[in-house]
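1. Everything below, folded, please.
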Amino acid sequence: MVDDRLRTPDAVRDAQRWTAHNYHPLPVVISSAEGAWLTDVDGRRYLDFLAGYSALNFGHRHPRLIAAAHAQLDRLTLTSRAFVHDQFADFCRELAELCGKDLVLPMNTGAEAVETAIKVARKWGYRVKGVPDGQATIVVAEGNFHGRTTTIVGFSTDPDAHDDFGPYTPGFRIVPYGDLDALSAAIDDTTVAVLIEPIQGEQGVVVPPEGYLPGVRRVCTERDVLLLADEIQSGLGRTGDTFACDHEGVVPDMYLLGKALGGGIVPVSAVAADADVLGVLRPGQHGSTFGGNPLACAVGTEVVRLLATGEFQHRSTELGARLHAGLHELVGEGLVAVRGRGLWAGLDIDPALMTGRQACERLAERGVLAKDTHGSTIRLAPPLVVTEAEIDEALSRLAAVLAG
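-> Model prediction:
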């Protein structure tokens, strides 16, 4: 029996009373989860079609990940990087091998991975490329979402993320996403990197035009500029390949990873690059108390081993085709457009019907949890352990919402 003190209205009220209002969550209070399913404090079950913004690619409480965490909790959880622990080398080596890179630098959150990439790119620009001190520039794209630190929001074009947090860090040039000519024109002798999402998640799962990413790779190589691929949401199996860049055969100079790397258990992020890039750092120049801690490495290593089998990439490809086929059948039946790749989709709902927020509220009433982005756009990102039957059920409930 559910404790009356935990009923949803009371729990929602208490959450609003004691926390800053930097989120506007749906009125659902989760108490347990497994696989692709969540259960609230009233015992109601929901299909999770957000998966923690791709942090739960392997579902809730994946047995292998939970086992790895339990085993490590009984041994060692934190040392700091002042010492070497026995999980560190395996994690870094196996992640580097997965990425095809020489070195890995572990941190905690996706935003930390982005900040790490910015620092490394600037230092590489000064020490290797020869950019005059203090003049390094980085090209970014409109509609980007790379995190919420003060540096990162300074080059966001989303007013909610950007406005009222200045003064902003200089050194960034913003160009339209998908416009190779504009990107090329923004590069000059001071440019050290292009920082880009292979697919823009927060913008509504926007896939760039075919040939764009290979074009960015070509321009970066020709102009001696680092290509930094933010695969924090798009990577680690989400799109049907290990990385979204893989779909067009693009190999960036640095992968920025996070979210799913922690298996939905602990925050883990990392950047992976070759020694001629990451090797510019020296002791004392960058770090983190919790970055690369034993618990994080134990879980992260098991994540890498799950990906090494190819099973989850295959599931994303096969089940993603089923998801997208079902969504495209709803275009003209309440949906205006569908975008995405693998088990990741952005849906534009007819704004005459409802907003994205209203759509998510109505989906929640029908037992499916999703997230709106902007206006009448919502995104779907079920865990890669979702089944065909669960996808069909979610599509049926979405169709019912659109039908009113």
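
2. CA atoms for contacts and neighbours, from now on please.
-> Noted.

3. where do the helices sit along the protein?
-> 8-18, 51-54, 63-73, 88-99, 110-124, 150-153, 159-162, 180-186, 212-222, 275-278, 294-308, 311-328, 356-365, 388-403 (DSSP state H).

4. Minimum distance to Val139: which of those has it?
-> Ranking the helices of the chain by their distance to Val139 (criterion: CA to CA) puts helix 180-186 first, at 7.0 Å.

5. can you list the residues that contact that closest one?
-> Helix 180-186 is contacted by residues 139, 173, 175-176, 212, 215-216, 219 when judged by CA atoms under 8 Å, 6 or more residues apart in numbering.

6. Please indicate which of those are buried?
-> For those, a burial check counting by 16 or more other CA atoms under 10 Å picks out 139, 173, 175, 212, 215-216, 219.

7. so can I have JSON lines of those residues showing distance to Leu398?
-> Compiled in JSON lines, these are given as follows (distance: CA to CA, whole Å):
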{"residue": "Val139", "distance to Leu398": "38"}
{"residue": "Arg173", "distance to Leu398": "39"}
{"residue": "Val175", "distance to Leu398": "35"}
{"residue": "Tyr212", "distance to Leu398": "32"}
{"residue": "Gly215", "distance to Leu398": "37"}
{"residue": "Val216", "distance to Leu398": "37"}
{"residue": "Val219", "distance to Leu398": "42"}
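
8. Out of those residues, which comes closest to Thr191?
-> Checking the buried ones among the contacts of helix 180-186 against Thr191 with CA to CA, the nearest one is Val139 at 7.4 Å.

9. to compare against the first, here's another:
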Amino acid sequence: MIAEIISIGNELLGGETVNTNASFIAQKLSEVGVEVRWITTIGDDENEIFQSLEQAEKRADVIISTGGLGPTHDDITKNVFVRYFDAKLVFNAEILNKLRERFRQRNLPMSRCNEQQAYVPDKAKIVENEIGTAPGLLFEKGKKLFFVLPGVPVEMEQIVTDSIVPMLKEKQTTVILKRVIHTIGIPESTLFARLGDVEELEKTCKIAFLPQMGRVDIRLTATGADISQCEKKIIAVERVIEEKAGQFIWGYDDETLEKIVVDKLQQKNLRLAVVESGTEGIIISDLLKNSIADQNNIQGFVFSDLLQARDFFGMQFSRDEKKILNDATDVKQFSAKIAQNTGADLTLFVNFSRNENREAHIFLFDGKKLVKKKELYPIEVSVALQRLVTSVIGVLYQYLNK
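-> So this is what the prediction gives:
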């Protein structure tokens, strides 16, 4: 089945609200083999909503709209569906009683405008909303299914999970399976070229390249009659990718590189000391949030600048910051001093300068070998710091994965 999601609300077009509803619905539909091909976002305008329904009916089997079912003047979605299906609003006493009970349980007064939510189209089936006040609706036109859902995320999620997904799962005859392969250290264009004839591979399953900060994901999507058939397709293409680009693959699906790095440190019984200057502690924070409570092999020190870090660890070298960062002997001595004071096996020293070039220096020292990397991020500071984290985690991973 093919689906279209119609997200309704001026707040979505104005940028005040991020459209997380569409993302949630698309993911849930994909899990049961329903392919979402269009996501349409429109404002609170009756004619535009009507036209969107006309277009969706022509090209999709399942149409799901969210938003505009509340009790206020700008909640017009229900009225548009009444007009579209030539229906009438009829009073539903059961819905009114549930509304009153819900307000009573919350110890809140129920206004007269909420009573309007007890009027539902006579050509629609009620889809139970166990959390909020606006019931979901289902219209059927031939083999087409039109779901009308509230825009409040928690209410929408409950209806999709408890009602829509089970219903579509029964009707669906095909399965969709996805697999994400994570890579690092290779540009998207180079990775694409390494795989060879991608069009030939796509005869087995769809391939999407998803570049991120310093990393590239490859998403494989297979369709079939059952899970087993889809898995065979995924594995076939996955083996080709592993053969041609295996050295750049660090994980799959929900795995994170930070968690893999933390786990490798634990497995190798290595203690890591992280010293950061100018970064606001973003690196140690990223590592610690991926560790568990009883892991005590990572410690961090955060300083506003390099000279403050130097003084804290009792070093005597030059006060010229650039000279320190470009002198391998100074950096090794500094790293050795950190290891001596902390008992660490590995020292990671990162310095970030908030100058025009956003210059960053990364040093990883194991007592013998010094790994060093210099990068420039002439972009907004917050974005530069995120890219720096990606680069630092990559340096750690490549060292630990030897």
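
10. what's the TM-score for these two chains?
-> Taking TM-score structural alignment, normalised by the length of structure 2 as the basis, the two superposed chains have a TM-score of 0.28; 176 aligned residues with a CA RMSD of 6.4 Å.

11. about what we covered before: from the contacts of helix 180-186 of structure 1, pick the one nearest Glu388 of structure 1.
-> For the contacts of helix 180-186 of structure 1, the minimum distance to Glu388 of structure 1 (CA to CA) is 32.1 Å, reached by Tyr212.

12. Please report how far the closest one lies from Ile196 of structure 1.
-> 11 Å (CA to CA, to the nearest Å).

13. go on, Leu73 of structure 1?
-> Taken as CA to CA, the span from Leu73 of structure 1 to Ile196 of structure 1 is 36 Å.

14. now swap in Asp392 of structure 1 and tell me
-> Distance, Asp392 of structure 1 to Ile196 of structure 1, using CA to CA: 33 Å.

15. Comparing these two, which shows the higher neighbour count?
-> Ile196 (22 against 14; other CA atoms under 10 Å).

16. Where do the helices of the stretch 251-400 of structure 2 begin and end?
-> Secondary structure of the stretch 251-400 of structure 2 by DSSP state H, counting those that start in this stretch: the helices cover 257-267, 282-288, 306-312, 321-325, 328-342, 381-400.

17. What helices and strands are in contact with the fourth one?
-> It refers to helix 321-325 of structure 2. helix 328-342 (3 or more CA pairs under 8 Å, 6 or more residues apart in numbering; DSSP states H and E).

18. Apply 10 Å and report the result again.
-> If you count contacts as 3 or more CA pairs under 10 Å, 6 or more residues apart in numbering; DSSP states H and E, helix 321-325 of structure 2 packs onto helix 306-312, helix 328-342, strand 346-352, strand 359-365.

19. same question, the longest one
-> Taking 3+ CA pairs under 10 Å, 6+ apart as the contact definition, the neighbouring helices and strands of helix 381-400 of structure 2 are strand 175-184, strand 215-224, strand 249-252, helix 257-267, helix 282-288, strand 346-352, strand 359-365, strand 370-376.

20. any chance of these in CSV, with distance to Ala93 of structure 2 and mean neighbour count too?
-> As requested, those are exported to CSV (distance: least, CA to CA, whole Å; neighbours: other CA atoms under 10 Å):
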stretch, distance to Ala93 of structure 2, mean neighbour count
strand 175-184, 40, 21
strand 215-224, 44, 21
strand 249-252, 51, 17
helix 257-267, 53, 19
helix 282-288, 53, 17
strand 346-352, 65, 24
strand 359-365, 66, 21
strand 370-376, 66, 15
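
21. Out of the ones you listed, which is closest to Leu13 of structure 2?
-> strand 215-224 (28.8 Å).

22. Flag every buried residue along stretch 66-75 of structure 1.
-> Those buried within stretch 66-75 of structure 1 under the rule 16+ other CA under 10 Å are 66, 68-69, 72.

23. Report the two of those separated the most.
-> Every pair of the buried residues of stretch 66-75 of structure 1 checked by CA to CA; the farthest is Ile66 and Gln72, at 9.9 Å.

24. overlap in contacts of those two?
-> The contact sets of Ile66 of structure 1 and Gln72 overlap at Val299 (CA atoms under 10 Å, 6 or more residues apart in numbering).

25. Quick check: Ile39 of structure 2 vs Gln105 of structure 2, distance?
-> Ile39 of structure 2 is 37 Å from Gln105 of structure 2, by CA to CA.

26. Comparing those two, which residue is more hemmed in?
-> Shown here are Ile39 of structure 2 and Gln105; by other CA under 10 Å, Ile39 has more neighbours (17 against 9).

27. ok, back up a step: out of the helices and strands packed on helix 381-400 of structure 2, which comes closest to Ala22 of structure 2?
-> strand 175-184 (18.2 Å).

28. burial of Ala337 of structure 1, as a residue count?
-> Look at Ala337 of structure 1: counted by other CA under 10 Å, it has 16 neighbours.
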